[in-house]
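show me how the following folds:
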Amino acid sequence: MFRKPDYIILIAAFVSFLFSISLWFGVFGAENKDAGIFVGLWVPSILGFGLFFKTSVKGRQI
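Here you go, the predicted structure:
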């Protein structure tokens, strides 16, 4: 099912999501909504890169 690289990708995306929320709502200081949106865009990027590398490795194994 899931292997170690899959978990690393999911954890990285989740940490990015939490960091984005903390920036948006100002958990660690003043609100910084622009930075929260920017960091929030990392989540689909991390998942996209993970999917790209996962499919490219599978393509080479066949």
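
only C-alpha atoms for contact and neighbour calcs from this point on.
Noted.

contacting residues for Ile9?
Ile46, Leu47, Gly50 (CA atoms under 8 Å, 6 or more residues apart in numbering).

second input sequence below; structure requested for side-by-side comparison:
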Amino acid sequence: MFHKIDYPFLIAAFLSFVASVSLWFLVSHDLGLFVGLWVPSILALWVGVRVVLLASGVTTEGGRTDL
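Next up, the predicted model:
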């Protein structure tokens, strides 16, 4: 289901979400909102990287596409 290229993006998005919620409740609502905007940006970058890699035909042994 997930490939090794996916994990850094998913971890970064999750950590950004946790940081956003923490900042919202502990520091400032404005900082929480700012960091919260990173989550969809990271996920959009992840989709872009996957599309580029699939379009370039990244393959492993056996001829199947594997990221």
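
TM-score for this pair?
Here the superposed chains carry a TM-score of 0.87, computed using TM-score structural alignment, normalised by the length of the first structure; 58 aligned residues with a CA RMSD of 1.2 Å.

hang on, the earlier thing: need the buried ones from the contacts of Ile9 of the first structure selected in ChimeraX.
A single ChimeraX command selects the buried members of the contacts of Ile9 of the first structure (16 or more other CA atoms under 10 Å):
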select :46,50
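
now the contacts of Ile9 of the first structure as TSV including distance to Phe14 of the first structure?
Formatted as TSV, these follow (distance: CA to CA, whole Å):
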residue	distance to Phe14 of the first structure
Ile46	10
Leu47	10
Gly50	13
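
just the ones in helices from the contacts of Ile9 of the first structure, please.
Counting by DSSP state H, the part of the contacts of Ile9 of the first structure found in helices is Ile46, Leu47, Gly50.

how about the nearest residue to the residue mapped onto the first one from the second structure, chain neighbours excluded?
In the second structure, the residue paired with Ile46 of the first structure according to TM-score structural alignment is Ile42. If you skip the residues right next to it in sequence, Ile42 of the second structure has Ala13 as its closest partner in space, 6.0 Å away by CA to CA, 6 or more residues apart in numbering.

please apply the same query to Trp24 of the second structure.
That would be Gly32: by CA to CA, 6+ apart, it lies 4.2 Å from Trp24 of the second structure.

can you tell me which residues contact the one you found?
Ala19, Ser20, Val21, Ser22, Leu23, Trp24, Phe25.

how about 10 Å then?
By CA atoms under 10 Å, 6 or more residues apart in numbering, Gly32 of the second structure lies in contact with Ser16, Phe17, Val18, Ala19, Ser20, Val21, Ser22, Leu23, Trp24, Phe25, Leu26.
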